[in-house]
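Engineer: After the sequence you'll find the predicted model.
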Amino acid sequence: MIENIDKELIEIKTKINEKENLEHKLEAARLELQKLHAKKAGLKTQLLKEQKDVKSLEKLTLKSIWYSFIGSRNEKLRNEREELSKVEYEYHYLNDIINRLQSEIDYYIDKINNLKHLESQYETLLKQKETMIYNNNHELYEPLTKLNQEIINLEANIKEINEALIAGKEVINALEEIKKALNSASGWGTWDLLGGGLFSDLMKHSKLDEAERKIRDLQYLLNKYNRELKDINMHININLDISSTLKFFDFFFDNIFSDLMVHSKIQRALEQINNAYRIINNQLSELDIELKRNTYNIKQI
């Protein structure tokens, strides 16, 4: 009878720990979402300004007439359109991250709602167990309670480590896809430098466009991985500046960049991605060792 109660107590306590961890993740995700919305509001203001600047030059206004008079209207309009394109890209990129984070928050809320009323169930069972042990052999109560808590803690650690491993492997997969796209772009870029012509240039831009989309995913996955690491008191020590990596695509908006400069930017981006890959891969190896240690310990109890 006591064995059955112990088993049920462990199951419920594990779920209670899961609910508490979900609540911590929910709080962290909400704080991050709040910061992203503030950043989005600033970008929205900047976007409206850039749109206004472009329209004022496109239409027949005093501003456009003046620039036409001094002979720099076309250049000014081109620069303003480039600035508008950059801000539009950043705005839509940020909006995509916000939508994905909101989906994650909704998932946490749904999971937490499904784990309600566990505390009262746990307390009821615990009182039943206390009464049974005390009436039969109260000297066993303290060591058994301590043993159960140790099992609960180990199972909670195993669950959190597994979640961190899953999130980390998602980052690794994203980095591999980005490396693949950038390496392909680098190859086409080399061919372009050797006079490959329009086709090689188009292929290079196509692969860079693919890498750009995957870097969007990487930002979200890195943030998610960091939140999982916090649950097991770890952190990621990585010098990957996603914003500067994204600036690597500026040449899409600026015709003054030479093919050689583009090729150089590809190589610098690859260095950052490769460095991030090594760091996270090493960290996942450490997590795997910790998982095996916890699994071994729980089998010894």
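Structural biologist: Structure received. Numbering: from 1, shown residues only.
Engineer: hey, let's count contacts and neighbours off CA atoms from now on
Structural biologist: Fine.
Engineer: excluding its backbone neighbours, what's nearest residue 97?
Structural biologist: Of all residues beyond its chain neighbours, the one nearest residue 97 is residue 220 (6.1 Å), with distances taken as C-alpha to C-alpha, 6 or more residues apart in numbering.
Engineer: now residue 245
Structural biologist: Leaving out its chain neighbours, residue 245 is closest to residue 269 (C-alpha to C-alpha, 6+ apart), at 6.0 Å.
Engineer: again with residue 295
Structural biologist: Counting by C-alpha to C-alpha, 6+ apart, residue 295 lies nearest to residue 158, which is 7.1 Å off, once chain neighbours are set aside.
Engineer: quick one, what contacts the one you found?
Structural biologist: Neighbour list for residue 158: 291, 294, 295 [criterion: C-alpha atoms under 8 Å, 6 or more residues apart in numbering].
Engineer: Helices along the stretch 51-200 of the chain, start to end?
Structural biologist: With helices called from DSSP state H, counting those that start in this stretch, the stretch 51-200 of the chain shows them at 62-69, 73-113, 118-137, 141-193, 198-230.
Engineer: Taking helix 198-230 as reference, get the angle to the second one.
Structural biologist: Just to be clear, that refers to helix 73-113. 40 degrees (axes from the mean of the first three to the mean of the last three C-alpha atoms, to 10 degrees).
Engineer: and if you look at the longest one?
Structural biologist: The directions of helix 141-193 and helix 198-230 differ by 170 degrees, with the same axes, to 10 degrees as the criterion.
Engineer: could you give the angle of helix 141-193 to helix 118-137?
Structural biologist: Following the same axes, to 10 degrees, one obtains 140 degrees for the angle between helix 141-193 and helix 118-137.
Engineer: repeat for the second one
Structural biologist: Using the same axes, to 10 degrees, the inter-axis angle of helix 73-113 relative to helix 118-137 is 30 degrees.
Engineer: putting a second one here so we can go through both:
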Amino acid sequence: MTSYTPIDDDLRAARERARRLDRLTAQHRAVSVQIEEAGRLVADLEARLVEEEGDVSRLEKGGFAAFLSGLAGSRQDRLDRERAEAEAVRERLRGQRTRLQWLQSDLAALRGGLAELENARQEFDILLGHKERLLVGSDDPRGRELVEIARRLADTAADLREHEEARQAGIAAGHAIGQVLRCLGGARGASTWDLIGGGTIADMMEHGHLRRADEAAWHAQQALDVFARELADIGTHVTPAMPEVDTRWFADTFFDNIITDAIKHQRIARTGEAVAEMGRWVGETVEGLASRAAELAVRRDRLVARREEILAG
């Protein structure tokens, strides 16, 4: 049997470098999040300190604030308390600024480590590919398993890509439907006002919201059409249709009374419910796609791990 000792030694070293790269990448993400958090805390504490120092300054200068403080008790006691509160905020601010500096130093060190290992994953993949070709081209039984793994990996990667594309299309459709619901919500609010006597202004607002809802509904339908095509790619055939925005609302201006106002209000409510139902269907479908994509990602990772086990184990 062919000896693979030299390339196996290289693979072990390359795998360790790749794993170190993965660890540093994860740490880099974590520290970046911590820096964002610390930055927000510093900004909040700086604003808080300005307020606290302002309170102290007003009490020190006297005036109306000091007069009110005197009515509530000892002005000096209040001043001492405000100074203590300002100092407490100042201490917290110093602590968070120090923490932020530490985190930034950690991030710089991580970036240095990442720069040294920048090509570690590519180097490991190249060595894996080299050994894979050697095994596939030999009589080694591992070669046959590698061929099957490669086939399954290709299928899984394609399925995962198609599910992710469908999920993104669904998210876009959900956003478009949300815009329709917002317009209908505005129309419903104006319609409620119209019912209790909003008059011409309420009518104008209502009709404006409805025109925007009608336009948004066409955009949502376009997004749903794209979503349907992406779903067809993964074997799900649907023809989702947005509920129609009733253009008779605009003609109702000529017959404006409490009865027609109530009818318009009911139409808006029914349309809103139908649009919301479509939104729920999109949301549930997107969740299903995300779940399936997660399963495919697990399958892909297991295949990749098995391939690496064969080649570098």
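Structural biologist: Thanks, I have it. Predicted, not measured: the structure shown is a model, and the values here were computed from it.
Engineer: Now the TM-score, please.
Structural biologist: Here the TM-score for the pair of chains, by TM-score structural alignment, normalised by the length of structure 1, is 0.52; 173 aligned residues with a C-alpha RMSD of 2.8 Å.
Engineer: Please verify my assumption that residue 179 of structure 2 contacts residue 214.
Structural biologist: No: under the contact definition of C-alpha atoms under 8 Å, residue 179 of structure 2 does not touch residue 214, with a separation of 10.6 Å.
Engineer: what about residue 178 of structure 1, neighbour count?
Structural biologist: Close neighbours of residue 178 of structure 1, defined as other C-alpha atoms under 10 Å, add up to 25.
Engineer: same thing with residue 178 of structure 2?
Structural biologist: Neighbours of residue 178 of structure 2 using other C-alpha under 10 Å come to 18.
Engineer: That one matches what in structure 1?
Structural biologist: In structure 1, residue 178 of structure 2 lines up with residue 176, judged by TM-score structural alignment.
Engineer: The closest residue in space to that match that isn't next to it in sequence: which element?
Structural biologist: Spatially, and ignoring its direct neighbours in sequence, residue 176 of structure 1 is nearest to residue 277 (8.0 Å; C-alpha to C-alpha, 6+ apart). Residue 277 of structure 1 is part of helix 259-300, with elements assigned from DSSP states H and E.
Engineer: could you give me the residues in structure 2 that that helix aligns onto?
Structural biologist: Counting by TM-score structural alignment, helix 259-300 of structure 1 pairs with residues 261-302 of structure 2.
Engineer: Quick check: the residue minimising distance to the centre of structure 2 vs residue 285 of structure 2, distance?
Structural biologist: Compute the mean C-alpha point of structure 2, and by C-alpha atoms, centre = their mean the closest residue is residue 171, 10.8 Å away. When C-alpha to C-alpha, to the nearest Å is applied, the distance between residue 171 of structure 2 and residue 285 of structure 2 equals 10 Å.
Engineer: what's the answer for residue 44 of structure 2, then?
Structural biologist: Shown here: residue 44 of structure 2 relative to residue 285 of structure 2, a distance of 40 Å by C-alpha to C-alpha.
Engineer: For the two, work out which one has more neighbours and name it.
Structural biologist: For residue 44 of structure 2 versus residue 285, neighbours defined as other C-alpha under 10 Å are more numerous around residue 285 (17 against 12).
Engineer: Excluding covalently adjacent residues, which one is nearest to residue 152 of structure 2?
Structural biologist: For residue 152 of structure 2, ignoring the flanking residues on the chain, the nearest one in space by C-alpha to C-alpha, 6+ apart is residue 303 at 7.8 Å.
Engineer: now do residue 75 of structure 2
Structural biologist: residue 69 (5.6 Å).
Engineer: what range in structure 1 does the helix or strand hosting that neighbour sit on?
Structural biologist: Counting by DSSP H and E, the element that carries residue 69 of structure 2 is helix 64-72. Per the alignment by TM-score structural alignment, helix 64-72 of structure 2 matches no residues in structure 1.
Engineer: Return the angle between stretch directions for the next helix or strand after that helix and helix 64-72.
Structural biologist: On the C-terminal side of helix 64-72 of structure 2, the nearest following helix or strand under DSSP H and E is helix 75-116. Using the same axes, to 10 degrees, the direction of helix 75-116 of structure 2 lies 120 degrees away from that of helix 64-72.
Engineer: what's the offset of helix 75-116 of structure 2 from the middle of its chain?
Structural biologist: Relative to its parent chain, helix 75-116 of structure 2 has a centroid offset of 29 Å by C-alpha atoms, centre = their mean, to the nearest Å.
Engineer: packing partners for it?
Structural biologist: In this structure, helix 75-116 of structure 2 packs against helix 5-61, helix 64-72, with contacts taken as 3 or more C-alpha pairs under 8 Å, 6 or more residues apart in numbering; DSSP states H and E.
Engineer: run the last query once more with 6 Å
Structural biologist: helix 5-61 (3 or more C-alpha pairs under 6 Å, 6 or more residues apart in numbering; DSSP states H and E).
Engineer: coming back round to it: near the residue nearest to residue 176 of structure 1, how many other residues are there?
Structural biologist: 21.
Engineer: separation between it and residue 237 of structure 1?
Structural biologist: Applying C-alpha to C-alpha to residue 277 of structure 1 and residue 237 of structure 1 gives a distance of 12 Å.
Engineer: Same question for residue 21 of structure 1.
Structural biologist: In this view, residue 21 of structure 1 and residue 237 of structure 1 are 22 Å apart by C-alpha to C-alpha.
Engineer: now swap in residue 250 of structure 1 and tell me
Structural biologist: Using C-alpha to C-alpha, one obtains 27 Å as the distance from residue 250 of structure 1 to residue 237 of structure 1.
Engineer: List the contacts of stretch 7-24 of structure 2.
Structural biologist: Under the criterion C-alpha atoms under 6 Å, 6 or more residues apart in numbering, residues 117, 120, 121, 124, 312 lie in contact with stretch 7-24 of structure 2.
Engineer: Apart from its neighbours in sequence, what residue is nearest the fourth one?
Structural biologist: Yep, that's residue 124 of structure 2 we're talking about. Using C-alpha to C-alpha, 6+ apart and skipping residues adjacent in sequence, the residue nearest residue 124 of structure 2 is residue 14, 5.1 Å away.
Engineer: Number of residues surrounding the one you found?
Structural biologist: 22.
Engineer: go on, residue 29 of structure 1?
Structural biologist: The local packing count at residue 29 of structure 1 equals 20, with neighbours defined by other C-alpha under 10 Å.
Engineer: next one: residue 156 of structure 2
Structural biologist: The number of residues packed near residue 156 of structure 2 is 19, by other C-alpha under 10 Å.
Engineer: hmm, back to that, can you find the partner of the residue nearest to residue 124 of structure 2 in structure 1?
Structural biologist: Under the alignment by TM-score structural alignment, residue 14 of structure 2 pairs with no residue in structure 1.
Engineer: could you measure residue 14 of structure 2 against residue 308 of structure 2, distance?
Structural biologist: With distances defined as C-alpha to C-alpha, the gap from residue 14 of structure 2 to residue 308 of structure 2 amounts to 12 Å.
Engineer: All good on my end, thank you.
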